[in-house]
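S.K.: give the three-dimensional model of this entry:
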Amino acid sequence: MKVRVLSIPVQNQDKALKFYTEILGFIKKLDIPLTEDNRWLTVVSKEQLDGPEVLLEPAPKDFEPAKIYQNALFNAGIPCVQFDVESVQAEYDRLTKLNVDFTVRPTDMGAARIAVFNDTCGNLIQIAQLI
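M.R.: Just a heads-up that it's a prediction; the model follows:
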């Protein structure tokens, strides 16, 4: 088995696409209309163009249980996904300059350094680096 697509629930696909590409630096891979308001919209890491795709899933706007789950994770301070980075501190510095709101500043957790930020689309995202 391989990971091909992972889903991140987003409240607004256009806003999410802008954040994930313009702020985080991902690249749009697929944008296929499904209904009038929903798309199969994926982004990939510019460092792994053929790697796993992140589906910017519009479920919270159309499926109430997804919205409840997303809100519960966010309110509990639990990230919905983790992205690995070479340097948490460097990404923290870069993203804070772009006005990204961090809920957890760079913190050492045993063999890893982590930080958590708000993706502006209803999720907390954790970045991590092995140290």
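S.K.: hey, let's count contacts and neighbours off CA atoms from now on
M.R.: Will do.
S.K.: what helices and strands are in contact with the helix or strand containing Thr42?
M.R.: Per DSSP states H and E, Thr42 falls inside strand 39-44. On a contact count with 3 or more CA pairs under 8 Å, 6 or more residues apart in numbering; DSSP states H and E, strand 39-44 meets helix 13-18, strand 27-33, strand 53-57.
S.K.: now with 10 Å?
M.R.: strand 5-9, helix 13-18, strand 27-33, strand 53-57 (3 or more CA pairs under 10 Å, 6 or more residues apart in numbering; DSSP states H and E).
S.K.: could you also give me the structure for this next sequence, so I can compare it with the first?
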Amino acid sequence: MKIHLTSVFVDDQTRAEHFYTRVLGFVKKHDVPLGGADRWLTVVAPDDPEGTELLLEPARHPAVGPYREALVEDGIPLAQFAVDDVAAEYERLSALGVRFTQEPLTAGPVTMAVFDDTCGNLIQIATRAG
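M.R.: This next block holds a predicted model:
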């Protein structure tokens, strides 16, 4: 068994597509209209096009709002992405205007930072030493 797809609830799929592709650097994999403004919109890592897909899912379910608000209020990231170098990625994303809620911090063998994805979520980036 392996993880094939996971999702992040987003307020606006168009804004999320821009942020996740043009700012973070993911590549769009699927973009299928679902009726109305909703789409089956997934992105993947550019160096792993057949890898795990991230669904940029419309945040329409009534439970999503309170759930995400509670996570953001408590500073808890909804997802974590692996990067080769947190400090370098922090600098790159900061230069692009990404707002970090936690600067790079080392805790044991992991260095991490947390940013606002502009779509209602906090996302953590992390590098594991060794």
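S.K.: can you give me the TM-score here?
M.R.: Here the superposed chains carry a TM-score of 0.97, computed using TM-score structural alignment, normalised by the length of structure 2; 129 aligned residues with a CA RMSD of 0.7 Å.
S.K.: that older thread, what's the mean deviation for the strand holding Thr42 of structure 1 versus structure 2?
M.R.: Aligned to structure 2 and superposed, strand 39-44 of structure 1 gives a mean residue distance of 0.4 Å (mean CA distance after the TM-score superposition for structure 1).
S.K.: closest to Ala72 of structure 1 out of the helices and strands packed on strand 39-44 of structure 1?
M.R.: The closest of these to Ala72 of structure 1 is strand 5-9. By CA to CA, the value is 12.5 Å.
S.K.: could I get the buried residue list for the closest one?
M.R.: Residues of strand 5-9 of structure 1 classed as buried by neighbour count (16 or more other CA atoms under 10 Å): 8-9.
S.K.: find the nearest non-adjacent residue to Ile68 of structure 1, please.
M.R.: Pro60 (7.9 Å; CA to CA, 6 or more residues apart in numbering).
S.K.: looks like the one you found contacts Asn123 (just checking).
M.R.: No. Applying CA atoms under 10 Å as the test, Pro60 of structure 1 and Asn123 come out as separate, 11.1 Å apart.
S.K.: mind listing the shared neighbours of these two?
M.R.: 9-11, 70-71 (CA atoms under 10 Å, 6 or more residues apart in numbering).
S.K.: dump those to JSON lines, plus distance to Ile78 of structure 1.
M.R.: Listed next are the shared contacts of Pro60 and Asn123 of structure 1 as JSON lines, based on distance: CA to CA, whole Å:
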{"residue": "Pro9", "distance to Ile78 of structure 1": "14"}
{"residue": "Val10", "distance to Ile78 of structure 1": "15"}
{"residue": "Gln11", "distance to Ile78 of structure 1": "17"}
{"residue": "Gln70", "distance to Ile78 of structure 1": "10"}
{"residue": "Asn71", "distance to Ile78 of structure 1": "10"}
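S.K.: pull out the buried residues from these.
M.R.: 9-11, 70.
S.K.: okay if I get the residues you listed as TSV plus distance to Glu36 of structure 1?
M.R.: Below are these laid out as TSV (distance: CA to CA, whole Å):
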residue	distance to Glu36 of structure 1
Pro9	18
Val10	17
Gln11	15
Gln70	23
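S.K.: tell me which two of the residues you listed sit farthest apart.
M.R.: So, those by CA to CA: farthest apart are Gln11 and Gln70, at 9.6 Å.
S.K.: overlap in contacts of the two?
M.R.: 59-60, 121-123.
S.K.: need the helices for structure 1, in chain order.
M.R.: Along structure 1, the segments classed as helices by DSSP state H run 13-18, 59-62, 64-76, 88-97.
S.K.: want to try CSV for the ones you listed, with distance to Gln48 of structure 1 as columns?
M.R.: What follows is those, written out as CSV (distance: least, CA to CA, whole Å):
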stretch, distance to Gln48 of structure 1
helix 13-18, 18
helix 59-62, 26
helix 64-76, 27
helix 88-97, 18
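S.K.: just to revisit the earlier point, name the nearest of the buried ones among the shared contacts of Pro60 and Asn123 of structure 1 relative to Arg39 of structure 1.
M.R.: Val10 (11.8 Å).
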